[in-house]
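Chemist: Turn this into a structure:
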Amino acid sequence: MMNLQAGKNSVTFKSFGVDLAGDLYLPEGFDANKTYKAIVGTSPFPQVKGQIPAIYGPEMAKRGFIYLGFDFLGMGDSPALPGEYMKSRYMFRLIENTWDAVSYLGTLPFVDEIYGLGVCQGGSILASAAVTDHRIKKIATVSGMMAADAFQWGNRDIANMMIAGANASKQKMYETGEADYVWPNVINDTMSREEFVATGTPMADDTYNFYGKDGVAGPGKVEHFTNEHIGDQAMESLISIAEHYADKIIQPTLVVYGPNAATAICSTAFIDKLTNNPEVLAFDEFSHVDFYWKPEAVKASTDAVAEFFNK
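Modeler: Predicted coordinates:
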């Protein structure tokens, strides 16, 4: 066993035959001879472990938990598969990466029960993974995108445009053997706030607060992060798995969200489909992205998650 200590520890674990890079956050006074409740953390699209995991990891460790944040396959410090491209963040693989993260935590002798905490797209990944992974004993989602059909398919013309672009990108990459990168969230790494807001993108100001070049965790501020992404992403991100299997989830579930956020329906529609009597916490004062970084929002969500996991 490597020499682990309280705070952040760099680790790797196998998934799809390659080493995924992770940060394992351990609580103050960590003692490898004791056992702890552990959390696998799943992050928003298109984040790397220096963003949400680097915010939520220390907070959950401060509350006595072990927290594993990691870079999904082809993201950040984790390699792509041989012959494939970086930033190919495909939902089906994200789920399997999460299963493997759970397996890794299960090898640690100081880990007791394993829980899951997903933020934004991470909520969808986690909920999907938990359907058939009962090693995950409880799940919590924050600003989760679990029920994304209404959000993503509300305007079929826009959805079809995204699909057409993704299809063309996939064909181009197959024929050329080269990566085709785009700006799927419309924001690029050089835009000012004014330029991005002027595009009329929903949640533009909120999004820029985190992902913009002047945002709290944008390009240049977080290692290996860029808003650029692989061009065929929409072919998988438009397939929302969690909401269609919500009634199969048996683990105790906590859903934290902002009812005034544009993404609220992704939580409320999921809650409506759950059959496991979920706990729900709605914070009127916080937006979708507030839960990523604003100290008061992060404290509210991590306090709630800690209380839920400690029950």
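
Chemist: CA only for contacts and neighbour counts going forward, please
Modeler: Noted.

Chemist: which stretches of this protein form helices?
Modeler: For the chain, the helices defined by DSSP state H cover 52-62, 91-106, 121-132, 149-152, 156-176, 193-197, 204-211, 234-237, 264-273, 290-293, 295-309.

Chemist: Sequence B follows; please return its structure for comparison with A:
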Amino acid sequence: MSEYYTFELNKNVNRTSVSYNNRYGITLAGDLYTAKDMDAEKKYPALVIGAPYGGVKEQGPGVYANQLAQRGFVVLTFDASYNGESGGEPRHTSSPEIFSEDFSAGVDYLGTHPFVDRSKIGALGICGSGGFALSAAAMDVRIKAIATTSMYDISAMRDLFPSEMLTAQMQQLAEQRWKDFENGEPTYVPTFPESPVDDVPEGLEANAAEFFSYYGLKRGHHPNARGGFTLTSNLPFFNYQLLNHIATVSPRPILFVMGENAHSRFFSENAYAAAAEPKELYIVPDAIHIDLYDKVEKIPFDKIVEFFKSSM
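Modeler: Take a look at the predicted model:
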């Protein structure tokens, strides 16, 4: 489905399908974006961009790469391990450690190109990838600057449950492990339809309706991004906290970008409070969470470019 993109490629940008392995030997599928007038004899700053949790490279990451390549960056987008066109079995598995590793694997790949300045490689995470990018940066000092947009810290979700609800969910997932083992494969229940529909179904909770308005409609629908992961994928996030070491990213800078009206604001605000200087919290006026997936007129690309160019 690599030909299925949710945006139009700018006439001044080249996009090349690439593949490379992460540290676990999983083959990642990516797209490399460069300006058509790039001088391959020179060295350029580079960015690796991760998709929203459950998203793919043909959606939001490509929207960002399409813009940032025009502004002087070499940009790599990728599908997370076990998802999209990347390798790994079983499909639709989620792993906080491996998803963080996928960012470092992108740095590995970018750094092999003679036209990339290894001392100027940054990471940008959209939604759930914001947490994975920060987790990767906490241990990978090659990542010189980090930006997140509409960040979700998936591992913080356990703190949103009352203790009795968390205990019940862990018990339910423990039972699910036996079912998966007996069935020979993990259970995966997609959230969004196989083909896009025209309207958001009635009766959805507000946040679910917001996500459906992107992933379930023509705006952002992609057959490789139907939402959700194998049911037992939630278990490691109860035990692996992505941002425990966010303060150690310093002195490398972090930019948190969030919508003024985003339901996810508290994730960025909490991460900002835990991070050490230098750090910045940038609020996009009159924007909700999914606006920063693909609304080019709202995504503050000038701010993002200024941040990376001044920080690396």
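
Chemist: Report back the residue of structure 2 that's furthest from centre.
Modeler: Centroid-distance maximum for structure 2: E182 at 32.5 Å, with Cα atoms, centre = their mean.

Chemist: And that residue, what's its match in structure 1?
Modeler: Taking TM-score structural alignment for the superposition, E182 of structure 2 sits opposite E175 in structure 1.

Chemist: ok, now L28 of structure 2?
Modeler: So L28 of structure 2 corresponds to L20, using TM-score structural alignment.

Chemist: So that match versus N97 of structure 1, what's the distance?
Modeler: Computed with Cα to Cα, to the nearest Å, the distance linking L20 of structure 1 and N97 of structure 1 is 8 Å.

Chemist: Now for the two: what residues contact both?
Modeler: Common neighbours of L20 of structure 1 and N97 (criterion: Cα atoms under 8 Å, 6 or more residues apart in numbering): 72-73.

Chemist: Kindly present the helices of structure 1 as TSV, with separate columns for distance to P44 of structure 1.
Modeler: Shown next, in TSV, are those (distance: least, Cα to Cα, whole Å):
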stretch	distance to P44 of structure 1
helix 52-62	8
helix 91-106	11
helix 121-132	5
helix 149-152	16
helix 156-176	19
helix 193-197	20
helix 204-211	11
helix 234-237	12
helix 264-273	14
helix 290-293	9
helix 295-309	15
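
Chemist: what's the most buried one of these?
Modeler: helix 121-132 (a mean of 26; mean count of other Cα atoms under 10 Å).

Chemist: re the thing from before, what's the closest of the helices of structure 1 to I114 of structure 1?
Modeler: Nearest of the helices of structure 1 to I114 of structure 1, taken as Cα to Cα: helix 91-106 at 7.3 Å.

Chemist: Name the surrounding residues that touch the closest one.
Modeler: 13-16, 38, 40, 42, 68, 72-73, 111, 114, 125-126, 128-129, 133, 135-136, 236-237.

Chemist: Can you flag the buried ones in these?
Modeler: Among these, those classed as buried by 16 or more other Cα atoms under 10 Å are 13, 15, 38, 40, 42, 68, 72-73, 111, 114, 125-126, 128-129, 133, 135-136, 237.

Chemist: and the contacts of helix 91-106 of structure 1, which of them are in strands?
Modeler: 13-15, 38, 40, 42, 68, 111, 114, 136 (DSSP state E).
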